[in-house]
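A.B. asks: Structural data only, the sequence is not supplied:
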């Protein structure tokens, strides 16, 4: 291996470490120190499709996002294609595509999601959902991430409030939620 190749590898490694340290320093506070296990099994085929974000714990990668959606599609290998879309204030859509796989086949409520290949994976837990799959509450074990999702783009305030109440009953600080602007 040449000196130039080693130097490039070292520079890339240091750059990745700096990026990770920066991302960790801007982490969202813990909104639930005791994240519960998912409440009920998930029928993946019913969960697939388009979801509209009603509210979220804002993270650096979603800062300023409006009209956020998540779409899930079955892949031929059994995995799930994840397509996250949002619009920033310039109204240009930002689309990020990833892949998810079920890691708890007993309930199908725990998944691993990757948007940058196998190097960066995250937990995705469907903590609760209604029986007709019209809403879902999604989080992960650290209590730093939370999404309230709906099949409808805009919920009447009473339904949204009930979703907030459900998240609070699961132990989440709903005061940390950012309401997602949907057109």
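C.D. replies: Sure thing, it's come through. Values in this document were obtained by computation on a predicted structure and should not be read as measured data.

A.B. asks: going forward, measure contacts and count neighbours with C-alpha atoms only.
C.D. replies: Fine.

A.B. asks: measure residue 169 to residue 32 for me?
C.D. replies: 11 Å (C-alpha to C-alpha, to the nearest Å).

A.B. asks: Neighbour count: these two, which is higher?
C.D. replies: More crowded of residue 169 and residue 32, by other C-alpha atoms under 10 Å: residue 32, with 22 against 11.

A.B. asks: That one touches residue 174, doesn't it?
C.D. replies: No: taking contacts as C-alpha atoms under 8 Å, residue 32 lies outside contact range of residue 174: 9.6 Å.

A.B. asks: Could you measure from residue 86 over to residue 60?
C.D. replies: 13 Å.

A.B. asks: So which bits of stretch 148-168 are buried?
C.D. replies: Burial within stretch 148-168, assessed by neighbour count using 16 or more other C-alpha atoms under 10 Å, is assigned to 148-151, 153-154, 160, 163-164, 166-167.

A.B. asks: Can you give me the end-to-end span of stretch 58-74?
C.D. replies: Criterion C-alpha to C-alpha; first-to-last residue distance in stretch 58-74 is 27 Å.

A.B. asks: same thing with stretch 97-113?
C.D. replies: End to end - C-alpha to C-alpha - stretch 97-113 spans 10 Å.

A.B. asks: More neighbours: which of residue 86 and residue 60?
C.D. replies: The neighbour count for residue 86 versus residue 60, taken as other C-alpha under 10 Å, is higher for residue 86 (21 against 10).

A.B. asks: does that one really touch residue 94, like I thought?
C.D. replies: Yes: at 5.3 Å, residue 86 counts as touching residue 94 under the criterion of C-alpha under 8 Å.

A.B. asks: buried stuff in the lengthiest helix in the chain?
C.D. replies: The residue-count maximum for a helix in the chain (DSSP state H) belongs to helix 3-25. Going by neighbour count (16+ other C-alpha under 10 Å), nothing in helix 3-25 comes out as buried.

A.B. asks: ok, structure two:
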């Protein structure tokens, strides 16, 4: 049985950030104001993921008429702009900074936890999926309202993630040079 688990884990290990045990439980932004959060965010740093390769990565969040949130992500890869559309929902109105995001009708919502944001320059987001509390894979993003943030701001965001028990060993900057605004 353990050999089967190992075979299933191999693709995750090479493309995601994988850890043994359950997910950490970081604190999220109190008194989160979703309407203020909406709009364009640029990816400054991230833990690696298979679906976010390329440069000039950004996400734009907007309300839909049905109350869900449209998530449009774009990236430049191999000289082509690639766009993906997803849906975000507030899963518990008591904690609106804990959202769920899905980019397919066939997949469940993944956690999208806003750990901190000032709404005007910085957002720190975390997502983690646990598999039977045996292992988990996680994502973390440092986002900015501009393509570049001061070094001190990025360092603050990294320290916040580390203090919440999130391993940043594989964290890497996103290339935002030479990007065109749409």
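C.D. replies: Looks like it arrived, so ask away. Bear in mind that the values here come from a model prediction, so they are computed numbers and not experimental data.

A.B. asks: Let's have the buried residues of stretch 148-168 of structure 1 in TSV, adding distance to residue 21 of structure 1 and secondary structure.
C.D. replies: Shown next, in TSV, are those (distance: C-alpha to C-alpha, whole Å; DSSP: H, G, I helix; E, B strand; the rest coil):
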residue	distance to residue 21 of structure 1	secondary structure
148	28	strand
149	30	strand
150	33	strand
151	36	coil
153	35	coil
154	36	coil
160	35	helix
163	34	helix
164	32	helix
166	34	helix
167	30	helix
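
A.B. asks: Dump these into TSV; add distance to residue 20 of structure 1 as well.
C.D. replies: Listed next are those as TSV, based on distance: C-alpha to C-alpha, whole Å:
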residue	distance to residue 20 of structure 1
148	26
149	28
150	31
151	33
153	33
154	35
160	34
163	33
164	31
166	33
167	29
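
A.B. asks: if we can go back for a sec, where in structure 2 does the helix or strand following the longest helix of structure 1 fall?
C.D. replies: For helix 3-25 of structure 1, the following helix or strand on the C-terminal side (DSSP states H and E) is helix 44-47. Here helix 44-47 of structure 1 aligns to structure 2 at residues 34-37, judged by TM-score structural alignment.

A.B. asks: so how much does the matching stretch differ from structure 1 once superposed?
C.D. replies: Mean deviation of stretch 34-37 of structure 2 relative to structure 1 after superposition (mean C-alpha distance after the TM-score superposition for structure 1): 0.4 Å.

A.B. asks: on that earlier part again, for the longest helix of structure 1, which outside residues touch it?
C.D. replies: Residues from elsewhere that reach helix 3-25 of structure 1 (C-alpha atoms under 8 Å, 6 or more residues apart in numbering): residue 60.

A.B. asks: do stretch 39-57 of structure 2 as well
C.D. replies: Residues contacting stretch 39-57 of structure 2 (C-alpha under 8 Å, 6+ apart): 15-17, 58-62, 73-78, 138-149, 168, 170-177, 179.

A.B. asks: what helix or strand is the closest residue to residue 70 of structure 1 other than its chain neighbours on?
C.D. replies: Once flanking residues are discounted, residue 70 of structure 1 sits nearest to residue 84: 4.5 Å by C-alpha to C-alpha, 6 or more residues apart in numbering. Residue 84 of structure 1 is part of strand 80-87 when elements are defined by DSSP H and E.

A.B. asks: Likewise for residue 156 of structure 2?
C.D. replies: Here residue 156 of structure 2, judged by DSSP H and E, is contained in helix 151-163.

A.B. asks: on average, how far is that helix from the matching bit in structure 1?
C.D. replies: Helix 151-163 of structure 2 sits 1.9 Å off on average (mean C-alpha distance after the TM-score superposition for structure 1).

A.B. asks: Specify, as a residue range, where that helix falls in structure 1.
C.D. replies: Under TM-score structural alignment, the match for helix 151-163 of structure 2 is residues 157-169.

A.B. asks: hang on, the earlier thing: the residue nearest to residue 70 of structure 1 pairs with which position in structure 2?
C.D. replies: Mapped onto structure 2 by TM-score structural alignment, residue 84 of structure 1 lines up with residue 73.

A.B. asks: and its match, how many residues sit next to it?
C.D. replies: Counted with other C-alpha under 10 Å, residue 73 of structure 2 comes out at 19.

A.B. asks: How about residue 14 of structure 2?
C.D. replies: Using other C-alpha under 10 Å, the number of residues around residue 14 of structure 2 comes to 12.

A.B. asks: which residue in structure 1 lines up with residue 121 of structure 2?
C.D. replies: For residue 121 of structure 2, the aligned residue in structure 1 is residue 134 (criterion: TM-score structural alignment).

A.B. asks: which residue sits closest to its match, ignoring its sequence neighbours?
C.D. replies: residue 151 (5.2 Å).
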